[in-house]
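Chemist: Attaching a predicted model along with its sequence, questions to come.
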Amino acid sequence: MADKLNDIMASWSASRNVLLYGPPATGKTRLISELFQALDTPPESQRGILLDPNDAASPLSRPNQEITIPQPVKVVWTTFHQSYGYEDFVLGLRPDITTEGTRLQPWAGVFLDAALELDDPSSEYKSVVIFIDEINRGNAARIFGEFMTFLDFDYRDDGRIPLPLPLRQLTYKDGRSEKIFRPGGKKSDIPENFRFPRNIYIVSTMNSVDRAAVPIDSALARRFDRIEMRPNLDVLAQNWGLDKTTIPKPSEDNWETLSPLVTGYLLLDRLNIAIASDFGPEFELGHGLLTSVVSNRTVEGQATPTVEENDTWRSLAAIWDNVLFPQLEDRYSGRPEQLIDLLRVDTAPSLGDYAWKLRTSMSSTVTTRVLSPVRLSELNIDVIQRSLRWLTR
């Protein structure tokens, strides 16, 4: 993922926000969580060689990631959802009950609080990075409101056309606003015609498949550099300890000898080729859906307990039942013939039982083209092996 981190840093250096998009389980949230940790606990040096005298084996090392935005950096994490609003992200009014009555007090949301942080002369921070997970799960246009303008760095302080901050909810006196409540018990005020600080950056994720999510409109999308996160078979190969150069192309001569991990690798490859052809690459299955298959592999220098091959087959079958097949049903909803063809129901192996069949009727006058329900993980091990191996061809 180092290349994606470099892309994010390059976008920030060019005064652009970042949107990671792609199917589920392609590592979007994991990538930004790693970046969150890196910025929250930055390396001692931005570049060059680090010396760790306590590490006798490898005292010299390179920094993991060059940080190209002003430091120190404050990081903030938020997740958009259907109930998330302008009041959470920009500015909301909350009742304050006192002996003198009830008064609405302004409370800063995530975006405005970042601006107040950098305007605070007592703050140690030089930049703020806002991490937004699932940006299209909320109504992003409503959440940003008029602050969508300030996603464009040209309209911020030191930009080409700096604009004043439009906060009509606030009252002003003698050129200063009323006190704005902030997280952590802080309070701030701003001058009239306050300009949005420059060094506030956003990195967000978007699920390209979720039909329940709100589409990102063009006015918002053009203010982000889009970085595509695709399913990556190399991650599976590395996770499972497979040598890509030795993975065979399934054929009539070798399909019955494929190992469970090679089968999983080839299965994901074939399914995604079919899905991309039918619906487009944004609907492919993420490699993360398969990384939990139990197997014999080394994790961070430590070998995992020995796993029997049949246990790996059953683990792969369980993931098929609980994860992969529901995803296929969702994508092929309303297209039963294409799903039947994908599962090779009409071209099943000539010998032995096969997991996927068409439903049959006790009446000889009724013909069906409907899949018979089946739980692959509950079948005999030889049927699991034969069925999954056949799907790779």
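Modeler: Ah, there it is.

Chemist: Could you use CA atoms for every contact and neighbour count after this?
Modeler: Will do.

Chemist: Check the gap between residue 318 and residue 239 for me.
Modeler: Applying CA to CA, to the nearest Å, the value for residue 318 to residue 239 is 19 Å.

Chemist: And the helices in the stretch 1-150 of the chain?
Modeler: For the stretch 1-150 of the chain, helices defined by DSSP state H, counting those that start in this stretch occupy the ranges 2-13, 28-40, 86-89, 110-119, 140-144.

Chemist: Any chance of CSV for the ones you listed, columns mean neighbour count and distance to residue 202?
Modeler: Formatted as CSV, those follow (neighbours: other CA atoms under 10 Å; distance: least, CA to CA, whole Å):
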stretch, mean neighbour count, distance to residue 202
helix 2-13, 16, 9
helix 28-40, 17, 11
helix 86-89, 19, 13
helix 110-119, 21, 10
helix 140-144, 19, 12
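
Chemist: Second structure for comparison follows:
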Amino acid sequence: MPSSHQDNTERELQVIKSTFENNNELSYDIFQQMPIGICITDPKGYFTDVNTTYCDIYGYTKDELLGKPFLTVVPEESHGVLKKMHDDFMQREYELQGKWSVKNKQQEVFEIITNAAFLYDEKTEQKRKMTLVVKAKELELTIQRLKTTIDILENKIETQDIANRLAEHDMRNRIGSMVSIADILSKSDLDETQLKWVRMLKDIGNDTLNLLTSAKDYAQMERGNYKPNISKFDVLEVIATTTSELKDLIEEKEASFELLHNGNQVEPEEDTLAMQGDKFYIQHLFQNLLRNALEASPKGHTVTISIETNNVFVIHIKNTGVIPQKMRSNFFDKYTSEGKDRGTGLGTYIAKMIAEIHQGNLTFLTGKENTTTLILNLPKTILV
């Protein structure tokens, strides 16, 4: 009998669903070589497509499964329950996740972890169900395979000029899919080491997607001809949003943030500090600097963000730990990184460019009291 949903945890598939809804056939071609089983079934529960990994999990060839009911891989005693669940799924169009018992071609029964999303093709008006499958006993191996795949793609991207990355449309789809799959796995029963790997996968994927999306702008910044998209916004809110997005890393590092304005502790929900600037890239600046501060800090420490606006507009980001001596002379150069499990070495380089397009600058102090402080100087005239 199928087991109950794994701790009733929610598993989001919004990114994968969006990718499929935008271009079902192209997107599925991209999934064919993914190290996770994927099948597509029609409203009656018959296989319309499966990828190579799905076939490997069950021991069938693709031809042996296409056109057959999904109950082919379900123990007979569970046919009634799972058939009803499939029918309900197609009618209600919800997302489904769980841990189930299945059988392979040799009639061996084993457990799988699954996630499913409803797909609808507006052109053909066809409804389909996409199911992602991982063998419960091979969860750690699947995570390692995903990491290897992302590493290969990331290395390929790093050998190219940033400006050329924008053209890598298929690369964005692949990495976006892997980020979504990593998110699925992060909500499974993982030990501390496995969870760290999954979070690392998500970080690498999200960083690479940001680079691909903004490649043209970064190239213009490097040439000195980027024109910021100026708008008015609350910088405290931007910082709060960024720290919220770093929730997984904060939990992993058992860390916390302290936000000060002119020496007083502030709450973004209650206080505001309006400025004019390119909001998208100011937020990306904080994403890079705050993540770096967290990654460089030992477990259990606080990262302090101190904003001064009395006579100047300066933001200090202070963390425990020092920058290695050999990195200090080229700290803001491209691809400078050391002592991290992940990272492209582009974070501080991009942050410095963003500071400069706002007529500011970014410097650092390190070593005093075993701490490092990033110092962001901005013109006071951009404060509202």
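Modeler: Sure thing, it's come through. What you see is a predicted model; the values in this text were computed from it and never measured.

Chemist: After superposition, what is the TM-score?
Modeler: Put the two chains on top of each other and the TM-score (TM-score structural alignment, normalised by the length of the second structure) is 0.30; 185 aligned residues with a CA RMSD of 6.7 Å.

Chemist: Please point out which parts of the lengthiest helix in the first structure sit buried.
Modeler: Criterion DSSP state H: the longest helix present in the first structure is helix 260-279. Neighbour-count burial for helix 260-279 of the first structure flags 260-272, 274-275 (criterion: 16 or more other CA atoms under 10 Å).

Chemist: in the helix or strand where residue 384 of the first structure lies, what counts as buried?
Modeler: Here residue 384 of the first structure, judged by DSSP states H and E, is contained in helix 381-391. Buried residues in helix 381-391 of the first structure, counted by 16+ other CA under 10 Å: 381, 383-391.

Chemist: Figure out which of the helices of the stretch 1-150 of the first structure is closest to residue 329 of the first structure.
Modeler: Nearest to residue 329 of the first structure, of all these, is helix 28-40, at 23.4 Å by CA to CA.

Chemist: Make sure residue 225 of the first structure is indeed in a strand.
Modeler: Yes. Checked against DSSP: H, G, I helix; E, B strand; the rest coil, residue 225 of the first structure lies within a strand.

Chemist: residues touching it, list them.
Modeler: 11, 16-19 (CA atoms under 8 Å, 6 or more residues apart in numbering).

Chemist: Of those residues, which is the most crowded?
Modeler: Most neighbours among these, by other CA atoms under 10 Å: residue 17, with 26 neighbours.

Chemist: For the helix or strand in which residue 112 of the second structure is found, list every residue counted as buried.
Modeler: Using DSSP H and E, residue 112 of the second structure sits in strand 109-121. Within strand 109-121 of the second structure, the residues that count as buried by 16+ other CA under 10 Å are 111-120.

Chemist: cool, stretch 96-110 of the first structure as well?
Modeler: So, applying 16+ other CA under 10 Å, buried residues of stretch 96-110 of the first structure: 105-110.

Chemist: sorry, back to before: out of the helices of the stretch 1-150 of the first structure, which comes closest to residue 73 of the first structure?
Modeler: helix 28-40 (6.5 Å).

Chemist: how many degrees apart are that closest one and helix 2-13 in direction?
Modeler: If you take axes from the mean of the first three to the mean of the last three CA atoms, to 10 degrees, helix 28-40 of the first structure sits at 60 degrees to helix 2-13.

Chemist: elements contacting helix 28-40 of the first structure?
Modeler: Contacts defined by 3 or more CA pairs under 8 Å, 6 or more residues apart in numbering; DSSP states H and E place helix 28-40 of the first structure against strand 17-22, strand 73-79, strand 127-133, strand 200-207.

Chemist: I appreciate the help and will end here.
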